[in-house]
Every structure is written in structure tokens, then in C-alpha cells.
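J.: predicted structure and sequence below. I'll ask about it afterward.
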Amino acid sequence: MAEEQRGGTGRSEAPSQGQAFRKEERPLTFPSMASRPEPDFTLDVFHRSLLTASVAVAVLISAYTLLQVPSMPEEVPIHWSLSGTVSYGSRSTVVLIALTLLPIVIGTAVLTRFPKIFNFPFELSKDNAQRQYRNAVQMLVWVTAALTVMSTGLYLPWLLGNENIVLVHVGTAVLVASMVFFVVRMYKLR
């Protein structure tokens, strides 16, 4: 009460103003992104390598695909239905897809640097913030890898002249499996 009289933020006002606060005997809680602590961990070698390789492969395969567009046939496969029917479209579609997928992969990789801004389905506390950050960053590393596999699976039929998109399915499976794994783990790490 004395703090409120001096013009400071009282305990009851702290959550509404986005400031860190402590509820009774529980750890310090961060109700807003601004009040959260900075990440103080580094990714393990495996996840750093996976992220670096994913971005490198995405950049290289996208660049190579874009360089090959002039030598591609006028019509290229652009959609594969579940029944196996293939739809064809202009090779300018290849350019559009490559220029869309590459920024998505790079953007996802860049987001791994800013776990403080991620949305979590519960409040972070002093006790769980760093492990939640690490888990979320690892999930994004796997999402980046899955997106790279999916985009490579799209580019290969154009580059090789076949209609095999098995890597798209593999990438989709990795994407779904990794997201389920890390979301379940997020709740266990609370």
C-alpha cells in the first residue's frame, strides 16, 4: 500500500500494466512480452547444425531452381491431387513459388533468435521461461527443416522432369510430428 501511495505500481496493478509480479508463494510471473527475461541459452550443436543446413539448402535449391526456369518447359507440374492427377501451369508459377517459400523458410529461421516474442498458452514465470524458450526455438528449428524438405520436394519435379513429390509428404509428416511433439512437451515443461 505504501508503494501505491508513493506513486509506484502496486501488486494488484502490475499484471494489467504488463509488469512482472509475484503471486503469494509462486515464482515471479511475466504477463507481457516486454516484462519477460531475455533468453540466456544457446542451442545445442545438433539443432544449430540442423537450422544452418536447412537455411543453406533452402537458399541453394531455390537459387538453382530460379536459374533453371528459362530451360524448363513452358508448362510444369504445379499441383498433385490425392488421386494422382497432375495439374500443369506456367513456369512463371515456379518463380512465384520459389520467391514465396524462401522468405518463409528464412523468416522462420530468423524467428528462432527472438523467443521472447513468442505466444505461449500460459504465463511464463522465472522458473519456466528459459526452458519454454528453448523448447519453442527447437520446435521452430524442426519447422524450418520440414519447410525446407517440403520446398525441395516441390522443386525436384521441376528440376528432374518427373512427377515424384514424395519429399513433400515426408516434409509434411516431419512438420506435423514435430509440432505435436513440441507442443506436448511445452505443456509438460510448465
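T.: Sure thing, it's come through.
J.: going forward, measure contacts and count neighbours with C-alpha atoms only.
T.: Fine.
J.: just give me the longest helix of this protein.
T.: Using DSSP state H to define each element, the chain has its longest helix at helix 129-160.
J.: for that one, packing partners?
T.: Contact here means 3 or more Cα pairs under 8 Å, 6 or more residues apart in numbering; DSSP states H and E; on that basis helix 129-160 packs against helix 45-68, strand 75-80, helix 92-111, helix 166-188.
J.: try 6 Å this time
T.: Counting contacts by 3 or more Cα pairs under 6 Å, 6 or more residues apart in numbering; DSSP states H and E, helix 129-160 packs against helix 45-68, helix 166-188.
J.: select, out of those helices, the one closest to Gln138.
T.: Proximity to Gln138 (Cα to Cα) singles out helix 45-68 among the helices and strands packed on helix 129-160, at 6.8 Å.
J.: tell me what angle the closest one forms with helix 129-160.
T.: For helix 45-68 against helix 129-160, the angle between stretch directions is 30 degrees (axes from the mean of the first three to the mean of the last three Cα atoms, to 10 degrees).
J.: and for helix 45-68, what's in contact with it?
T.: Ala98, Val141, Ala145, Thr148 (Cα atoms under 6 Å, 6 or more residues apart in numbering).
J.: format those residues as CSV; extra columns: distance to Asp44 and neighbour count.
T.: Shown next, in CSV, are these (distance: Cα to Cα, whole Å; neighbours: other Cα atoms under 10 Å):
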residue, distance to Asp44, neighbour count
Ala98, 30, 23
Val141, 11, 27
Ala145, 16, 26
Thr148, 20, 29
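J.: and Val137, how close does it get to Arg190?
T.: 16 Å (Cα to Cα, to the nearest Å).
J.: take the one below as the second:
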Amino acid sequence: MQRPGIKIQPEPIDRIIEVIGLIGLILLIGIPLLFFSEIPDTIPRHFGVDGTPDRFANKSQIWVLPIIGLVLYVGLLWTSKYPHLFNFPQKITEQNANKQYKQAVRGMRLIKVVLVWVLAYITYSTIQTAQGNQNGLGNYLIPVLIITVVGMLGYSLLQSTKKEGGK
């Protein structure tokens, strides 16, 4: 049986999430644009688990994360237009399609937000570290990122399996 292909109308919270993601994307691209002339010729290219730089590269490498972020953002934006192609933990029917699709698309929006803001933070921290203003990413980035991603996935899974009108 083919899943219903319906157009999902964003709610106000979805529009807010999109704006937050777009602001993050603008920062991700804007930060290197603003600071590029001030960046030393060598910048940190890789950070160890403790957040300190352990590999270095030419300053032109500052564009790697913004390019990756832009490609992933656009890819997730495009993919979220086709929720009927996603995998779901339960069977999609005419009765539950709107709820399931809406929740899945919201999850994609949240992934975009986390993605661009984390990449913007890493890009900013790379520049600050290269300029000697900071000593790496900090040792809290990985735990915060893990908690955020696991929390989002858990919340999305709970929402998608919750019965219509249930608690």
C-alpha cells in the first residue's frame, strides 16, 4: 500500500524553528566572511576529544564547515518536502499520516537547527583559537551534543508513537 502524499502546513512553532535555523546558517557563512582577513595563515583543522586543536591547515580550510553545512541544510530542506518517503516506527495510514508527517518534518527542522548552530560554533571557535583568543572548543561540546541529539531522537520517537489525543 502506498503512503498518502499530503502537504504539511507548518505551525507557528515550525516557522520559529525555521527562522532559528536560517539565522544559524547565515552565521555559519557570515562568520568566516567577517573574520577571513583577520585569520592567521594557519588555523586549527581538527580538535581532539578534549576540545584542543591537534591538527592544523591553511586558513582557506575555514570554508569546509560552512560548505558542508550549506549542502546538508539544503539537502534536509529538500528531503523534508517528501515525508511520505521517510521511515516510520509504525504503519502510516490516512488517519495518522498528517500527525506522523508533521512530527517527522519538525524533527528534520530541529536537525537543521542543531547542525548549523554546532557548525557555526565550531567555525567561530576555530577562528578564535587561531587568533589566540580561546583555547579550543572546550570539553563540554561533545557531551552537550550527545545529550541534545539523543534527547531530540527520544522525544521524536515518543511523539510519533503517542496515540492521537493521548498523553
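T.: Nice, thanks for sending it over. Predicted model, so just to flag it, every value in this text is computed and none were measured.
J.: got a TM-score for the pair?
T.: The TM-score (TM-score structural alignment, normalised by the length of the second structure) is 0.77; 157 aligned residues with a Cα RMSD of 2.5 Å.
J.: hang on, the earlier thing: between the helices and strands packed on helix 129-160 of the first structure, which one is nearest to Pro121 of the first structure?
T.: In terms of Cα to Cα, the element of these nearest to Pro121 of the first structure is helix 166-188, at 9.0 Å.
J.: related to what we said a few turns ago, so Val137 and Arg190 of the first structure - more neighbours on which side?
T.: Set Val137 of the first structure next to Arg190 and count neighbours by other Cα atoms under 10 Å: Val137 wins out with 23 against 14.
J.: residue in the second structure paired with that one?
T.: Aligned counterpart of Val137 of the first structure in the second structure: Val105 (TM-score structural alignment).
J.: once you drop chain neighbours, what's closest to that match?
T.: Residue nearest to Val105 of the second structure in three dimensions, not counting chain neighbours: Ser80, with 5.5 Å by Cα to Cα, 6 or more residues apart in numbering.
J.: hang on, isn't that neighbour packed against Ala104?
T.: No. Using Cα atoms under 6 Å, Ser80 of the second structure makes no contact with Ala104, being 8.0 Å away.
J.: which residue lines up with Pro32 of the second structure in the first structure?
T.: Looks like Pro32 of the second structure aligns to Thr65 there (TM-score structural alignment).
J.: neighbours around that match, how many?
T.: 20.
J.: next one: Phe122 of the first structure
T.: Close neighbours of Phe122 of the first structure, defined as other Cα under 10 Å, add up to 9.
J.: how about it, what's its partner in the second structure?
T.: Match for Phe122 of the first structure (TM-score structural alignment): Gln90.
J.: list the contacts for its match?
T.: Contacts of Gln90 of the second structure by Cα under 6 Å, 6+ apart: none found.
J.: I'd guess Cys37 of the first structure is in a helix, am I close?
T.: Let me fix one detail, which is that residue 37 of the first structure is Pro and not Cys. No. Judged by DSSP: H, G, I helix; E, B strand; the rest coil, Pro37 of the first structure forms no part of a helix; its state is coil.
J.: how much space between the aligned partner of it in the second structure and Pro32 of the second structure?
T.: In the second structure, the residue matched to Pro37 of the first structure (TM-score structural alignment) is Pro4. Pro4 of the second structure sits 43 Å away from Pro32 of the second structure, going by Cα to Cα.
J.: also Gln100 of the second structure?
T.: In this view, Gln100 of the second structure and Pro32 of the second structure are 38 Å apart by Cα to Cα.
J.: ditto for Tyr101 of the second structure
T.: According to Cα to Cα, Tyr101 of the second structure and Pro32 of the second structure sit 36 Å apart.
J.: what about the residue of the first structure sitting at the aligned position of Glu18 of the second structure, how many neighbours?
T.: Counting by TM-score structural alignment, Glu18 of the second structure lines up with Leu51 in the first structure. Neighbour count of Leu51 of the first structure, defined by other Cα under 10 Å: 25.
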